[in-house]
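>>> would you be able to build a 3D model of this:
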Amino acid sequence: MENLQDKVSPEEWSRRVDLAAAFRLVALYGWDDLIFTHLSARVPGPEHHFLINPYQLMFEEVTASSLVKIDMDGQPVDDTAHIVNAAGFTIHSAIHMGREDAQAVLHLHTPHGQAVSAMSEGLLPHTQTAMIARHDIAYHEYEGIATDLEERERLVADLGSKNAMLLRNHGTLTCGDSVAAAFVRMYFLERACEAQVHMLAAGRNGLHTPPQGVAEKVEQQSSGPGVAMISQMLAWPALLRKLDRIDPAYKT
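Presented below is the predicted three-dimensional model:
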């Protein structure tokens, strides 16, 4: 694989490294789904170009140089030997084009995320993690495999100003003004879904409902620029160090 570091801008290379790291982390946490689902990021600059995974690579194989640069129609901008799943970009292109602040979009098909997306009540406010994630969640009804470009308008409308979404009967989605922000949001959402599946396996009747007003308090405590700074300046560098100890090849 050719190393592209000297062939792209420093800003694009930095975004490539972060997105490749996100793929490796998704694989590390067991959130991947063979070669399916996508993570994407906007390429810095005036062009509406995006980075996405080559369709044929496992997430654990993705590197900064292997990411494919595509346009708003999901077509490669540069010559590439990699395959791109244009249909898979339908969801991502909707969010990127509809939300200028959506620099990164992550979409997963984990068993826990799919399970909660299929529950009529959605994410329940019964754990601290769920309360951190829940206030920022939107819902989108399932319309079949996302190949219909007309669905993009409905996706954007349903997401609104939220930064996370449960795609009904489908999976989870997060976005952010950086790969770091989108990934940390996904971490909390997936952990909340996992906890809910375990919690409900023990039976609904025995659940303890948090006191009235606590969910709103947690929303205030887990919102704002301070929390975003923790994700960007503390959690994300720690995750990169974790990857570096395991295999730093994602940066090539």
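>>> can we go C-alpha only for contacts and neighbour counts from here?
Will do.
>>> ok, which stretches of the stretch 51-200 of the chain are helices?
Listed in chain order, the helices of the stretch 51-200 of the chain (DSSP state H, counting those that start in this stretch) span 89-98, 111-117, 128-134, 151-159, 179-201.
>>> burial count for residue 128?
Around residue 128 there are 15 other residues, counting by other C-alpha atoms under 10 Å.
>>> any idea how far residue 125 is from the closest residue to it other than its chain neighbours?
Excluding the flanking residues, the one nearest residue 128 by C-alpha to C-alpha, 6 or more residues apart in numbering is residue 218, at 7.8 Å. Here the criterion is C-alpha to C-alpha, to the nearest Å. By it, residue 218 lies 10 Å from residue 125.
>>> which neighbours do these two share?
Any residue near both residue 218 and residue 125 by C-alpha atoms under 8 Å, 6 or more residues apart in numbering counts here, and that gives residue 131.
>>> okay, buried residues for the helix or strand hosting residue 15 please.
Here residue 15 sits within helix 10-28, counting by DSSP states H and E. Neighbour-count burial for helix 10-28 flags 12-27 (criterion: 16 or more other C-alpha atoms under 10 Å).
>>> residues contacting the one residue sitting closest to the centre of the chain?
Nearest residue to the geometric centre of the chain (C-alpha atoms, centre = their mean): residue 106, 2.0 Å. Contact partners of residue 106, counting by C-alpha under 8 Å, 6+ apart, are 38-40, 173-175, 182-183, 186.
>>> tally of neighbours for the closest residue in space to residue 96 that isn't next to it in sequence?
Leaving out its chain neighbours, the residue that sits closest to residue 96 by C-alpha to C-alpha, 6+ apart is residue 102, at 5.5 Å. By other C-alpha under 10 Å, 22 other residues sit near residue 102.
>>> show me the contacts for residue 102.
Counted by C-alpha under 8 Å, 6+ apart, residue 102 has contacts 95-96, 175-178.
>>> ok, it to residue 183 distance?
Residue 102 sits 12 Å away from residue 183, taking C-alpha to C-alpha as the criterion.
>>> quick one more, to check against the first:
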Amino acid sequence: MNAVLRPGPAAMHPDEWQARVQLAACYRIFDLLGWTEMIYNHITVRLPDSVTGGERQFLINPFGLHYGEVTASNLLKIDLQGHKLDASPWPVNPAGFTVHAAIHGALPDAHCVMHTHTTAGLAVACTAAGLAQNNFYSAQLHGLVAYHDFEGITIHADEAPRLLRNIGDKPLVILRNHGLLAWAATLPLAFVRLWTLQRACEIQLAQAALGPALAVPEAVAAKTTHDSFQFDQQFGAGQDVFDALTRRIDRLDPSYQS
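Modelled structure (predicted):
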């Protein structure tokens, strides 16, 4: 069972507090998994209409804090232009929200966007062939991965149309020479998809030292992706995995709920 959540501020909509606690837990999970990059990279969540009245508002980590320092209350609330909507003393990283804003703004189902610079993910992103269809994890991602060429640090809004064109409707993106990205209608679904891509990259990186790999036939990969329970709504769409990891964080340091 999950731990009892600490109540949020009386003046805050309970749906916003719930989103804040879930996102703060996710930052701590990334820290637990080693998916951090000093104070850089981001996980963003769009607040529900019950909170915003239909306006586009998002939560993002304060620029300057390590993922292990993120809490529900110190997350920043921003608009689609990356402007702060609260009185937090922490700034927003403009290089962090440019890509996220493009995806949140254009894709209705992009409730959550995650981006990492893990060693394995970046290594695969630097290879000409990209993700290899040769292991259990990459076989679960058949037809789900898009590619976008490196254009430098992502601070220029004019990159957005090209990024969106390359993404199409694919929920996972390998940003060439850069890293990995996932988006989904829920945070747990984005997480479990990114975890699967990360594992595929780790296996690919380890396997490369052993010589040529056995390729997974396309028909088998398509069947594997279809059968992969973690992407099926009736099996929780990653919620069970996310809840299990949140319980680990609760045992280690529940301060993310503050």
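>>> TM-score for the pair, please.
The TM-score (TM-score structural alignment, normalised by the length of structure 1) is 0.93; 248 aligned residues with a C-alpha RMSD of 1.7 Å.
>>> now, which of the contacts of residue 106 of structure 1 sits nearest residue 243 of structure 1?
Nearest to residue 243 of structure 1 among the contacts of residue 106 of structure 1: residue 183, at 14.2 Å, using C-alpha to C-alpha.
>>> the residue nearest to residue 128 of structure 1 against residue 134, yeah?
No. Using C-alpha atoms under 8 Å, residue 218 of structure 1 makes no contact with residue 134, being 10.0 Å away.
>>> which of these two has more neighbours?
Neighbours of residue 218 of structure 1 and residue 134, each counted by other C-alpha under 10 Å, are more numerous for residue 134; the result is 21 against 17.
>>> find the nearest non-adjacent residue to the more buried one, please.
Among residues not flanking residue 134 of structure 1 along the chain, residue 123 sits closest, at 6.6 Å (C-alpha to C-alpha, 6+ apart).
>>> give the equivalent position in structure 2 for the one you found.
Residue 123 of structure 1 maps onto residue 131 in structure 2, with residues paired by TM-score structural alignment.
>>> residues near its match, how many?
Neighbour count of residue 131 of structure 2, defined by other C-alpha under 10 Å: 19.
>>> who's in contact with it?
Neighbour list for residue 131 of structure 2: 124-125, 138, 200-201, 204 [criterion: C-alpha under 8 Å, 6+ apart].
>>> what's the most distant pair in these?
Checked with C-alpha to C-alpha, the contacts of residue 131 of structure 2 reach their widest spread between 125 and 138, with 13.9 Å between them.
>>> one step back: now do the residue nearest to residue 128 of structure 1 against residue 224 of structure 1, distance only.
Note on residue 218 of structure 1: its distance to residue 224 of structure 1, by C-alpha to C-alpha, is 12 Å.
>>> check residue 53 of structure 1 too.
Between residue 53 of structure 1 and residue 224 of structure 1 the computed distance is 31 Å (C-alpha to C-alpha).
>>> more crowded one of those two?
Taking neighbours as other C-alpha under 10 Å, residue 53 of structure 1 and residue 224 compare with residue 53 leading, 29 against 10.
>>> how about the aligned residue in structure 2 for the more buried one, nearest residue that isn't a chain neighbour?
Taking TM-score structural alignment, the alignment pairs residue 53 of structure 1 with residue 61 from structure 2. In this structure, residue 61 of structure 2 finds its nearest non-sequential neighbour in residue 75, 5.1 Å apart by C-alpha to C-alpha, 6+ apart.
>>> ok, the equivalent of the one you found over in structure 1 - contacts?
By TM-score structural alignment, residue 75 of structure 2 lines up with residue 67 in structure 1. Residues near residue 67 of structure 1 by C-alpha under 8 Å, 6+ apart: 16, 20, 51-54.
>>> let me know the closest of these to residue 212 of structure 1.
Closest to residue 212 of structure 1 out of the contacts of residue 67 of structure 1 is residue 20 (41.6 Å), distances taken as C-alpha to C-alpha.
>>> that closest one contacts residue 62, doesn't it?
Yes. Contact criterion C-alpha under 8 Å: residue 20 of structure 1 and residue 62 qualify, at 5.8 Å.
>>> find residues that contact each of these two.
Both residue 20 of structure 1 and residue 62 are in contact with residue 250, where contact means C-alpha under 8 Å, 6+ apart.
>>> in structure 2, what residue corresponds to residue 234 of structure 1?
Under the alignment by TM-score structural alignment, residue 234 of structure 1 pairs with residue 240 in structure 2.
>>> what do you get for residue 110 of structure 1?
By TM-score structural alignment, residue 110 of structure 1 lines up with residue 118.
>>> which one is its match nearest to, not counting chain neighbours?
Spatial nearest neighbour of residue 118 of structure 2, excluding adjacent residues (C-alpha to C-alpha, 6+ apart): residue 35 at 5.8 Å.
>>> would you verify that the match of residue 234 of structure 1 is located in a strand?
No. Residue 240 of structure 2: not assigned to a strand; according to DSSP: H, G, I helix; E, B strand; the rest coil it is helix.
>>> so what corresponds to residue 101 of structure 1 in structure 2?
Aligning on TM-score structural alignment places residue 101 of structure 1 opposite residue 109 in structure 2.
>>> likewise residue 31 of structure 1?
So residue 31 of structure 1 corresponds to residue 35, using TM-score structural alignment.
>>> and its match, which of the three is it?
State at residue 35 of structure 2, reduced to three classes by three-state DSSP: coil.
>>> so it sits against residue 116, correct?
Yes. Using C-alpha under 8 Å, residue 35 of structure 2 makes contact with residue 116 at a distance of 6.6 Å.
>>> what about the counterpart of residue 166 of structure 1 in structure 2, distance to residue 150 of structure 2?
Matched by TM-score structural alignment, residue 166 of structure 1 corresponds to residue 174 in structure 2. From residue 174 of structure 2 across to residue 150 of structure 2, the span is 10 Å (C-alpha to C-alpha).
>>> do the same with residue 143 of structure 2
Residue 143 of structure 2 is 21 Å from residue 150 of structure 2, by C-alpha to C-alpha.
>>> residue 181 of structure 1 and residue 22 of structure 1, how far apart?
11 Å.
>>> just residue 32 of structure 1 next, same as before
Separation of residue 32 of structure 1 from residue 22 of structure 1 (C-alpha to C-alpha) stands at 11 Å.
>>> ok, now residue 212 of structure 1?
From residue 212 of structure 1 across to residue 22 of structure 1, the span is 36 Å (C-alpha to C-alpha).
>>> likewise residue 198 of structure 1?
From residue 198 of structure 1 across to residue 22 of structure 1, the span is 26 Å (C-alpha to C-alpha).
>>> is it true that residue 44 of structure 2 lies in a helix?
No. Assignment of residue 44 of structure 2 by three-state DSSP gives strand, placing it outside any helix.
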